[in-house]
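[1] Just the structure for this:
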Amino acid sequence: MAAMKARDASPRPAAAAVARPGRHGRRRGRGGFGATRPGELALRYALLLLVLAITILPFLWQLSTSLKGPYEDVFAQTPSFVPLQPTLENYARVADTIPVWTYALNSVIVAVIVVGGNAVGATLAGFALARLEFRGAKLLLVLFLSTLVLPGEVTIVSQYVTVRGMGLADTLLGVALPGAIGMLNVLLMRTAFQAIPKEMDEAAVIDGATPWQRLIRLGLPNVRGMLSVITIFAFIGAWDDFLWPLIVLNDPKNFTLTVGLQYLNGTFSANPRLIAAGTMISFLPIVLLFASLQRFFFRGVAEGAIKG
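    All right, here's what the predicted structure looks like:
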């Protein structure tokens, strides 16, 4: 009995010692290891607010300018941020000045071709590099990586010569073709396919699955998040592109929205309201797209586990 009482009483000093940690232990107990101090937390939020202001304020200023009436002085020494007489007349004048909806449709056509090409081409190439064994796979991967080192301006002349030789100059297909498969998107899809456990792939091979069946039934269900990421990137890149469409297109009927809006800058250079309205017409679709697909985007970025 005495031994049992001694055993029952022995953990109590240890528990008391755990319950009364030192000064550092108490701080970790409340916040855990790596707890953020109030000063560090305030500094983080201050930096986030600074980055947010640098990023968002120019667009908010453009939106405010596009809504200002003709009698508001946008060149005042201290212009007001909030429009005193908000109006949508500037947007109507943009549509009356240039065929903005035709340009927007051309941009949509180019974006659809680019998104489709990246969704199909990058998926097939990424699966081949990650899951198929063939001679020269490592060399091909090195070539893919080497293309990321070169800026786009280095190859733009050769791209134009190639597109012109194919008879696609001054066409929307010629604008979309160079961006139909992005090398970065191929590498992203390769990384996503490599995250699938090899055991699942080997089991499918043992069951007699062909490469197409492994891609459709095993690969695609596990890389949908990354696929949504590259489609968003491809759409934004195709929609915002200005230099390449400016080089390829000559007929105003084929102009994309970013190229067509330059006529506002040339014709109405003294009226920044119309220029701001045209800028917002080009910018708002990107905001709406990302706002509607942001959950898929962040799910694809953070996706690290394989279901199954």
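[2] From here on, just use CA atoms for contacts and neighbour counts.
    Noted.
[3] May I have the secondary structure class of the residue nearest in space to the middle of the chain?
    Residue closest to the average C-alpha location in the chain (Cα atoms, centre = their mean): F233, at 4.2 Å. Classification of F233 by DSSP: H, G, I helix; E, B strand; the rest coil places it in helix.
[4] Could you measure from it over to A111?
    F233 is 11 Å from A111, where distance means Cα to Cα, to the nearest Å.
[5] buried ones in the longest helix anywhere in the chain?
    Among the elements of the chain assigned as helix by DSSP state H, the one spanning the most residues is helix 272-302. Of the residues in helix 272-302, 272-282, 286, 290, 296-297, 299-300 count as buried by neighbour count, 16 or more other Cα atoms under 10 Å.
[6] cool, stretch 259-270 as well?
    Neighbour-count burial for stretch 259-270, counted by 16+ other Cα under 10 Å, picks out 259-261, 264-265.
[7] Between these, which sits nearest A137?
    Closest approach between the buried residues of stretch 259-270 and A137, by Cα to Cα: V259, at 39.6 Å.
[8] ok, that closest one to I109 distance?
    As defined by Cα to Cα, V259 lies at a distance of 15 Å from I109.
[9] Equivalent analysis for R26, please.
    Summarising the geometry, the distance separating R26 from I109, computed by Cα to Cα, is 61 Å.
[10] Pick out whichever of those two has more residues nearby.
    Taking other Cα atoms under 10 Å, R26 and I109 do not tie; I109 has more neighbours (18 against 13).
[11] Return the residues in contact with the residue lying closest to the more buried one once chain neighbours are set aside.
    Leaving aside its sequence neighbours, I109 sits nearest to L172 (Cα to Cα, 6 or more residues apart in numbering; 7.6 Å). Neighbour list for L172: 106, 109-110, 254 [criterion: Cα atoms under 8 Å, 6 or more residues apart in numbering].
[12] Out of those, which end up buried?
    Among the contacts of L172, those scoring as buried are 106, 109-110, 254 (criterion: 16+ other Cα under 10 Å).
[13] Could you pick out which of these are located in helices?
    When helices are assigned by DSSP H, the members of these inside them are 106, 109-110.
[14] any chance of those in JSON lines, plus distance to L140?
    Written out in JSON lines, the entries for these read as follows (distance: Cα to Cα, whole Å):
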{"residue": "N106", "distance to L140": "34"}
{"residue": "I109", "distance to L140": "31"}
{"residue": "V110", "distance to L140": "28"}
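[15] what about the helices in the stretch 1-150 of the chain?
    In the stretch 1-150 of the chain, the helices defined using DSSP state H, counting those that start in this stretch lie at 2-9, 11-19, 23-31, 38-66, 89-97, 100-117, 123-131, 137-149.
[16] Alongside the first, I'd like the structure of this one:
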Amino acid sequence: MTATVERAVAAPVPASAPGGADRRAAAEESGRPLWQRVLFVVALVGAAVVFMLPFVWLIGASLRPREYVFSGGFLPTPFAPENYADAWQAVPMVTWLFNSVVVGTAAALAVTLSSAWVAFGFAYFRFPGRDVLFGLVLATMMLPFAVTMIPTYLIWTELRLTGTQVPLWAGNLFGSAFYIFLLRQFLLSLPREYFEAARVDGASYPQLFWKLAFPLIRPALLVAFIFEFKASWTDLMKPLIYLRDEELYTLPRGLKVVLDRFGYGGEQQWEIVLAGSVIATVPMLVLFFLAQRHFVEGIATTGRKG
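    Now for the predicted structure:
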């Protein structure tokens, strides 16, 4: 089994595998006329500027005194960095950040591992009705959250887990149709000969997954992890439904408290609201920049086969 894994890692990387997409994209890029490349870069820069403007305004407004928050422009003039200290002191921001990290990590790990296991089954095993069953799994993506919201709430109520953070992540233990599809497509891009050789060496099906498939699909696993972590980090609906204790609030639920207390109907301290919004956004930016290489690689190499 160990020899099979070593051969799989040392084997040439196909065009659809991690790294192959980058080389093919570079080759295609070098063959384009200069004006097309310039136009492409200008379009990318323009789109980046458009998408960044709201965040740049948010940062500038969060660093202005209260009476200048909506004065217009992007520069923080006058400069008031104490807004962030006021935001930290006004609400338990550290507790909410910690809760969001714990819930987001648990939700992302749960859905990534469970979806990867199901995706491996759909990619490797061949049995009657497999495609029909896979289609039914994908069909669940068409169900709006509002359809399952009440039945799910009743289930957690019967389990006496409402008012805790468990409903925010435990449902991910049963996988997600989107991530199952994403990971299945990545698994289909791997040569089946790797797995057949491992079976000849005496590997069991769990060993095929954990020792062979799992290391080879790390970019796709990272994509699923980041997607779900971001979804959990920005989710407001579930904390609104299940959480009652302010000490258990995640960051989006806490920002709702900040908005109610210092924004509309409150003290009109919008600088605190905006500072809290920046604090909630920065961790996601840091996470993306730390993992962007693997993230982009996983997106580029997923879905090229199947």
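[17] Distance to L47 of structure 1 added to the buried ones among the contacts of L172 of structure 1, as JSON lines?
    Conversion of the buried ones among the contacts of L172 of structure 1 to JSON lines gives the following (distance: Cα to Cα, whole Å):
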{"residue": "N106", "distance to L47 of structure 1": "39"}
{"residue": "I109", "distance to L47 of structure 1": "39"}
{"residue": "V110", "distance to L47 of structure 1": "37"}
{"residue": "N254", "distance to L47 of structure 1": "43"}
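[18] nearest to D201 of structure 1, of the residues you listed?
    Of all these, D201 of structure 1 sits closest to V110, with 35.9 Å by Cα to Cα.
[19] these two touch, right, that closest one and V175?
    Yes: counting by Cα atoms under 8 Å, V175 is a contact partner of V110 of structure 1 at 7.0 Å.
[20] hmm, back to that, tell me the residue in structure 2 aligned with the residue nearest to I109 of structure 1.
    With TM-score structural alignment as the criterion, L172 of structure 1 lines up with Q165 in structure 2.
[21] Same check on T258 of structure 1?
    In the superposition onto structure 2, T258 of structure 1 corresponds to P252 when matched by TM-score structural alignment.
[22] ok, now E89 of structure 1?
    If you follow E89 of structure 1 across to structure 2 using TM-score structural alignment, you land on E82.
[23] hang on, the earlier thing: so which of the contacts of L172 of structure 1 persist in structure 2?
    Of those, the ones still in contact in structure 2 (both residues aligned by TM-score structural alignment, their matches' Cα atoms under 8 Å) are 110, 254.
[24] related to what we said a few turns ago, now for the helices of the stretch 1-150 of structure 1, which one comes closest to T155 of structure 1?
    With Cα to Cα as the criterion, T155 of structure 1 lies closest to helix 137-149 of the helices of the stretch 1-150 of structure 1, at 10.0 Å.
[25] And the helix or strand following that closest one against structure 2, how far off on average?
    Towards the C-terminus, the helix or strand next in line after helix 137-149 of structure 1, according to DSSP states H and E, is helix 152-165. By mean Cα distance after the TM-score superposition for structure 1, the fitted helix 152-165 of structure 1 averages 2.0 Å away from its aligned residues in structure 2.
[26] packing partners for helix 152-165 of structure 1?
    In terms of contacts (3 or more Cα pairs under 8 Å, 6 or more residues apart in numbering; DSSP states H and E), helix 152-165 of structure 1 is packed against helix 243-248.
[27] which residues in structure 2 does the helix it packs on align to?
    Aligned using TM-score structural alignment, helix 243-248 of structure 1 spans residues 237-242 in structure 2.
[28] Contacts for that stretch, please.
    Under the contact criterion Cα under 8 Å, 6+ apart, stretch 237-242 of structure 2 has outside partners 162-165, 167-168, 249-250, 253.
[29] Could you rerun that using 6 Å?
    When contacts are defined by Cα atoms under 6 Å, 6 or more residues apart in numbering, stretch 237-242 of structure 2 is touched by residues 162-163.
[30] Superposed on structure 1, what's the mean shift for it?
    Compared with structure 1 after the fit, stretch 237-242 of structure 2 shows a mean deviation of 1.3 Å (mean Cα distance after the TM-score superposition for structure 1).
[31] Tell me how far stretch 169-179 of structure 2 lies from the chain's centre.
    When C-alpha coordinates are averaged (Cα atoms, centre = their mean, to the nearest Å), stretch 169-179 of structure 2 and its chain have centres 13 Å apart.
[32] Do me a favour and get the end-to-end distance for that stretch?
    Across stretch 169-179 of structure 2, the straight-line distance between its terminal residues is 15 Å, by Cα to Cα.
[33] Could you list the buried residues of that stretch?
    Buried positions in stretch 169-179 of structure 2, judged by neighbour count with 16+ other Cα under 10 Å: 169, 172-173, 175-177, 179.
[34] Helix or strand: which one has R261 of structure 2?
    Assigning secondary structure by DSSP H and E places R261 of structure 2 in helix 251-262.
[35] tell me the average deviation of that helix from structure 1 after fitting.
    Average distance, helix 251-262 of structure 2 versus aligned residues of structure 1 after superposition (mean Cα distance after the TM-score superposition for structure 1): 1.3 Å.
[36] what's that helix packed up against?
    Secondary-structure packing of helix 251-262 of structure 2 (3 or more Cα pairs under 6 Å, 6 or more residues apart in numbering; DSSP states H and E): helix 93-124.
[37] The helix it packs on to helix 270-301, inter-axis angle?
    Between the direction of helix 93-124 of structure 2 and that of helix 270-301, the angle (axes from the mean of the first three to the mean of the last three Cα atoms, to 10 degrees) works out to 20 degrees.
[38] Identify the residues contacting P65 of structure 2.
    For P65 of structure 2, the contacting residues are A80, taking Cα under 6 Å, 6+ apart as the criterion.
[39] switch to 8 Å and redo it
    The neighbours of P65 of structure 2, taking Cα under 8 Å, 6+ apart as the test, are 78-80, 83, 271.
[40] try F227 of structure 2
    The neighbourhood of F227 of structure 2, defined by Cα under 8 Å, 6+ apart, consists of A108.
[41] about what we covered before: excluding chain neighbours, give the residue nearest to the match of E89 of structure 1 in space.
    Excluding its sequence neighbours, the residue lying closest to E82 of structure 2 (Cα to Cα, 6+ apart) is L63, at 7.9 Å.
[42] Next: L274 of structure 2.
    Taking Cα to Cα, 6+ apart, and ignoring the residues beside it in sequence, L274 of structure 2 has S62 as its nearest neighbour in space, at 5.1 Å.
[43] Can you find the partner of L150 of structure 1 in structure 2?
    For L150 of structure 1, the residue aligned by TM-score structural alignment is L143.
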